[in-house]
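1. coordinates for the following, if possible.
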Amino acid sequence: MSGPLVGIKVLDLSRVLAGPYCTMTLGDLGADVIKVESPGGSDDTRHWGPPFQNNVSAYYLCANRNKRAITVNLKSEKGRQIIKDLAKQSDVLIHNFKYGTMEKWGLDYDSLKSINPGLIYCGITGFGKTGPYKHLPGYDFVIQAMSGLMSITGTEESGPMKVGVAISDVLTGMNAVIGILAALNERNQSGLGQSIDLALFDSQVSALVNAASNYLVSGKVPKRLGNEHPNIVPYQTFKTKDREMAIAVGNDGQFKRMCSAMGLDSLPSDERFLTNEKRLENRKVLTSILSDAFQQENASHWQSLLNQAGVPCGPINDMKAVFDEEQIQARNMLVEVDHPEAGKVSLVGSPIHYSRTPVSVRKHPPMVGEHTEEVLKELGLKEYEINSLKAEKVI
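-> Okay, here's the model as predicted:
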């Protein structure tokens, strides 16, 4: 087995996307991840669809590979004891229950650190453990709305729009990975674990980056610009003769090379377009000139010319076009895994490419409770004890 996290044990009590995305990433990196659900399955994404592949949800498949799955009734004392026994042997525990739930069950950080002082305990909630919103539930869509992201997404005509994927969940999952890896590194020095308090709301607000900074510096509330950029021109989509494409001119040199490639040699010396600041002031005029020019040829023509000139550009791909891209194949960003119920499943590969300890897809996204007996036997339970727990509906 390869991967930089081989030997790290992760107890995953999360569901839906933010937590599972985090633990899938840890699993991709080699960690042994145990996914915990209630008997019968409690990860809502197992039922989100269509599409399904042989009754297995595509949504569930996207964030759950490289895990083992067990079922445990956390509302029972015996079930909670199983979690405590697993936590005692784990390096990391992650959950996304609402504020107060883990405390009610006696599975909060203070309770578990007494039996495992080295435990890294990551709790993901909508709004964190402090502040007036700490008791509120948080779904990605609501977070996109409240964080200001929707206010700057779309056009003035369209009104506020959400991003095409649950980006607040994905960002929070990535922040969870960062927080966990840093805490594991610190534990190498101190020998102690710690708790990590992660909120979807915080993660999304932190990701507003330049949009937030523009407001904090100027005091001006940003408007929706559609595919245009608030700070750079030209940095947007343009219609060509056959389709739209994206143009991203980030500096004056690129602007000059773009104009030269397009036969618009007079533009860079035009007083209105000499600098990016000038181009921002005269956005409408410049955009009109470029729009007329781009519509004279097909997108492939412009892409070839601009690529040769070193100007960032690209087609607007749909999903089929994305996974038909040669670059996707070359980077192993499309992988396949055999699933006992769904059959051969196609998954998006990991974007992390190590030179010595490569990421690998070792396990299919597990079925409900697929590894319950295996994991409990590793805890030392006998067959008759496992059967008794089944009869009592603890597992």
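2. C-alpha only now, for contacts and for neighbours.
-> Fine.
3. tell me where the protein has strands.
-> Counting by DSSP state E, one finds strands in the chain at the ranges 9-13, 32-37, 52-53, 56-57, 68-71, 92-95, 120-125, 194-199, 235-239, 244-248, 313-315, 334-339, 343-348.
4. and residue 356, how far from residue 3?
-> 8 Å (CA to CA, to the nearest Å).
5. nearest to residue 217, out of the strands of the chain?
-> strand 235-239 (21.8 Å; CA to CA).
6. for that closest one, packing partners?
-> strand 244-248, helix 283-294 (3 or more CA pairs under 8 Å, 6 or more residues apart in numbering; DSSP states H and E).
7. kindly recompute the last result at 6 Å.
-> strand 244-248 (3 or more CA pairs under 6 Å, 6 or more residues apart in numbering; DSSP states H and E).
8. and the angle from the strand it packs on to strand 235-239?
-> Angle, strand 244-248 to strand 235-239, by axes from the mean of the first three to the mean of the last three CA atoms, to 10 degrees: 150 degrees.
9. how far out from the middle of the chain is strand 244-248?
-> Chain-centre distance of strand 244-248: 25 Å, with CA atoms, centre = their mean, to the nearest Å.
10. just checking, what packs against that strand?
-> Partner elements for strand 244-248 (3+ CA pairs under 6 Å, 6+ apart): strand 235-239, strand 313-315.
11. got a markdown table for these, with distance to residue 172 too?
-> As requested, the helices and strands packed on strand 244-248 are exported to a markdown table (distance: least, CA to CA, whole Å):
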| stretch | distance to residue 172 |
| --- | --- |
| strand 235-239 | 27 |
| strand 313-315 | 28 |
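12. now distance to residue 202 and mean neighbour count too, for these, in TSV please.
-> Compiled in TSV, the helices and strands packed on strand 244-248 are given as follows (distance: least, CA to CA, whole Å; neighbours: other CA atoms under 10 Å):
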stretch	distance to residue 202	mean neighbour count
strand 235-239	28	19
strand 313-315	32	18
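13. have a look at residue 356 and residue 3 and say which one is more surrounded.
-> When residue 356 and residue 3 are compared on other CA atoms under 10 Å, the one with more neighbours turns out to be residue 3, at 18 against 9.
14. who's in contact with that one?
-> Contacts for residue 3 (CA atoms under 6 Å, 6 or more residues apart in numbering) come out as 29-30, 357-359.
15. tell me where the stretch 1-150 of the chain has helices.
-> Read by DSSP state H, counting those that start in this stretch, the stretch 1-150 of the chain holds these helices, from start to end of the chain: 18-28, 58-61, 77-89, 101-104, 109-113, 140-146.
16. geometric centre of the protein: which residue is closest?
-> The residue lying closest to the centre of the chain (CA atoms, centre = their mean) is residue 170, at 2.3 Å.
17. now the second one, please; I'll put the structures next to each other:
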Amino acid sequence: MSGASGTAGLPLSGLRVLDLTVARAGPTCVRHLADWGAEVIRIAPPASEGGEIAGDQDGFDYQNLHRNKRALQIDLKTPEGLALFMRMAEGADVVIENMRAAVKFRLGVDYASVAAVNPRVVYGSISGFGQDGPYGHRAGVDQIAQAMGGLMSITGVPGAGLVRVGIPIADLTAGNLLALAVMMALFDRTKTGRGRWVHTSLLESMVFMLDFQASRWLLAGQVAGQAGNDHPTSIPTGVYPTKDRPIALAASSPRMWDRFCDALGKPDWKARPGWDSRDGRSDDRAAINAAISEVTATMPSLHWIEVLDTAGIPCGAINTIDQTFADPQVQHLQMAKPVAHPRLGDQKLVRTPINMADIGWDIRSPTPDANQHADAVLGELGLSPDEIDRLRAARAIR
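-> Okay, the predicted model is just below:
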């Protein structure tokens, strides 16, 4: 198979990836690889077996997940479809899947089966709860991982009920971490000559993302609760009113607290009993927040952002998503990248947040239809038109 056009000079150019992923976590991993030059072949199941229907393909979510790929549909449940996949796997560097843990074994596309035809393959998996164990058989989705992983218990305003995070953070984190694991395994392959199976799960990723809240329990025995917009341990950090709209600010270190008090015209706060130490400010956070709010409410948000920025205090507007993309810094960073879709017209997609010196990056191709590249990919694999026709007749491909 030949590489996708326009990848010369990108760090993953020449890498061949077979993408068996669905939903979001797996495609998030593969998107990193595709964005940075890997030749990615998305292998979707037939629509009748859970493959994306046309309406889903045209939606904003699908379009943002699957750019820079080629695509075909293979029915892995047919002997011919499985044989075709294994033929493709012989020349692949990476295979990524996020099926329920047992499904890949039932289909015969698990790591051991693929490695039998290609020992150099790096095989990446994402599951809901792990590849084995008491919950290993369960299907997993982001919100369940947020719930079971502890995140919902610390999100939201105290007393107002449990709240999920407004993005699929477990899916995204699992995808990001699997991409990192794949790259580590590829680097290890340069020394050993062999691939390996790397995997993570939504639950593992969510527990990992608890970070200091997890170590707070493991090392200090403290069970964190909801803190609303306050930082759990660093005061003052949070959301404060202004004359027009709220702002977020953080001034928790001793040096920042001193500069913050001066910037607000309240130098006496620095010497107020209890407010002159980190622990004291934490104990009296409600009074400190109320005092700050009284001051910030007297002037517009832009005034305080300029004043605090001059003083070196982290601060910013609280944007809606349309305001985020209108922000001059976000526009400078070119986070919305244009691409022309042959059916849907001009689009803007979210670009990779990774920057590499002296390497340009762009969206090389829009998200393909599910079976757009079947003939081209199979022709590059060496199949004749007659062989392709026979696969279609057997309903192994569409």
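18. nearest to residue 226 of the first structure, of the helices of the stretch 1-150 of the first structure?
-> Shortest distance between residue 226 of the first structure and the helices of the stretch 1-150 of the first structure, using CA to CA, is found for helix 140-146: 16.2 Å.
19. and the closest one, how far from the second structure on average?
-> Here the mean offset of helix 140-146 of the first structure against the second structure after fitting is 0.6 Å, by mean CA distance after the TM-score superposition for the first structure.
20. relative to residue 376 of the first structure, which of the helices of the stretch 1-150 of the first structure is closest?
-> helix 77-89 (8.3 Å).
21. and the gap between residue 332 of the second structure and residue 326 of the second structure?
-> 10 Å.
22. more crowded one of those two?
-> Counted by other CA under 10 Å, residue 332 of the second structure and residue 326 do not tie: residue 326 has more neighbours, with 12 against 8.
23. re the thing from before, deepest-packed of the helices of the stretch 1-150 of the first structure, please.
-> Using mean count of other CA atoms under 10 Å, the stretch among the helices of the stretch 1-150 of the first structure with the largest mean neighbour count is helix 18-28, at a mean of 28.
24. which helices and strands sit right next to that helix?
-> Where contact means 3+ CA pairs under 6 Å, 6+ apart, helix 18-28 of the first structure is packed against helix 167-190.
25. the helix it packs on vs the second structure, mean deviation?
-> Looks like 0.4 Å for helix 167-190 of the first structure (mean CA distance after the TM-score superposition for the first structure).
26. which residues of the second structure does that helix align to?
-> Under TM-score structural alignment, the match for helix 167-190 of the first structure in the second structure covers residues 169-192.
27. what lines up with residue 8 of the first structure in the second structure?
-> Residue pairing (TM-score structural alignment): residue 8 of the first structure is matched to residue 15 of the second structure.
28. what about the residue nearest to residue 346 of the first structure when sequence neighbours are not counted, how many residues nearby?
-> Distances taken as CA to CA, 6 or more residues apart in numbering place residue 336 nearest to residue 346 of the first structure, at 4.5 Å, with adjacent residues excluded. Using other CA under 10 Å, residue 336 of the first structure has 13 other residues around it.
29. counterpart of residue 336 of the first structure in the second structure?
-> In the second structure, residue 336 of the first structure lines up with residue 338, judged by TM-score structural alignment.
30. against residue 347 of the second structure, how distant is its match?
-> Distance, residue 338 of the second structure to residue 347 of the second structure, using CA to CA: 6 Å.
31. report the set of residues contacting both of these two.
-> Here residue 338 of the second structure and residue 347 have no joint contacts, going by CA under 6 Å, 6+ apart.
32. and residue 232 of the first structure, how close does it get to residue 65 of the first structure?
-> Noted for residue 232 of the first structure: a distance of 40 Å to residue 65 of the first structure, by CA to CA.
33. for those two, indicate the residue with more neighbours.
-> Neighbours of residue 232 of the first structure and residue 65, each counted by other CA under 10 Å, are more numerous for residue 65; the result is 24 against 17.
34. need the counterpart of the more buried one in the second structure.
-> In the second structure, residue 65 of the first structure lands on residue 67 (TM-score structural alignment).
35. likewise for residue 217 of the first structure?
-> In the second structure, residue 217 of the first structure lands on residue 219 (TM-score structural alignment).
36. its match and residue 212 of the second structure: what is the separation?
-> Distance, residue 219 of the second structure to residue 212 of the second structure, using CA to CA: 10 Å.
37. try residue 257 of the second structure
-> Applying CA to CA, the value for residue 257 of the second structure to residue 212 of the second structure is 22 Å.
38. what do you get for residue 181 of the second structure?
-> Applying CA to CA to residue 181 of the second structure and residue 212 of the second structure gives a distance of 22 Å.
39. tell me which of those two has more neighbours.
-> Neighbours were counted for residue 181 of the second structure and for residue 212 using other CA under 10 Å; residue 181 has more, 19 against 11.
40. leaving out sequence neighbours, find the closest residue to the more buried one.
-> Among residues not flanking residue 181 of the second structure along the chain, residue 198 sits closest, at 6.3 Å (CA to CA, 6+ apart).
41. number of residues surrounding the closest residue in space to the match of residue 65 of the first structure that isn't next to it in sequence?
-> Excluding the flanking residues, the one nearest residue 67 of the second structure by CA to CA, 6+ apart is residue 367, at 4.0 Å. Neighbour count of residue 367 of the second structure, defined by other CA under 10 Å: 23.
42. tell me which residue of the first structure lines up with residue 367 of the second structure.
-> Under the alignment by TM-score structural alignment, residue 367 of the second structure pairs with residue 365 in the first structure.
43. hmm, back to that, so for residue 152 of the first structure, which of the strands of the first structure sits nearest?
-> Closest among the strands of the first structure, using CA to CA: strand 235-239, at 14.8 Å.
44. for residue 339 of the second structure, see how far away residue 350 of the second structure is.
-> Distance of residue 350 of the second structure to residue 339 of the second structure, given as CA to CA: 11 Å.
45. more neighbours, these two?
-> Neighbours were counted for residue 350 of the second structure and for residue 339 using other CA under 10 Å; residue 339 has more, 18 against 13.
46. quick one: the more buried one from residue 363 of the second structure, how far?
-> Residue 339 of the second structure is 6 Å from residue 363 of the second structure, by CA to CA.
47. ok so, going back, contacts only, for the match of residue 367 of the second structure.
-> 61, 64-65.
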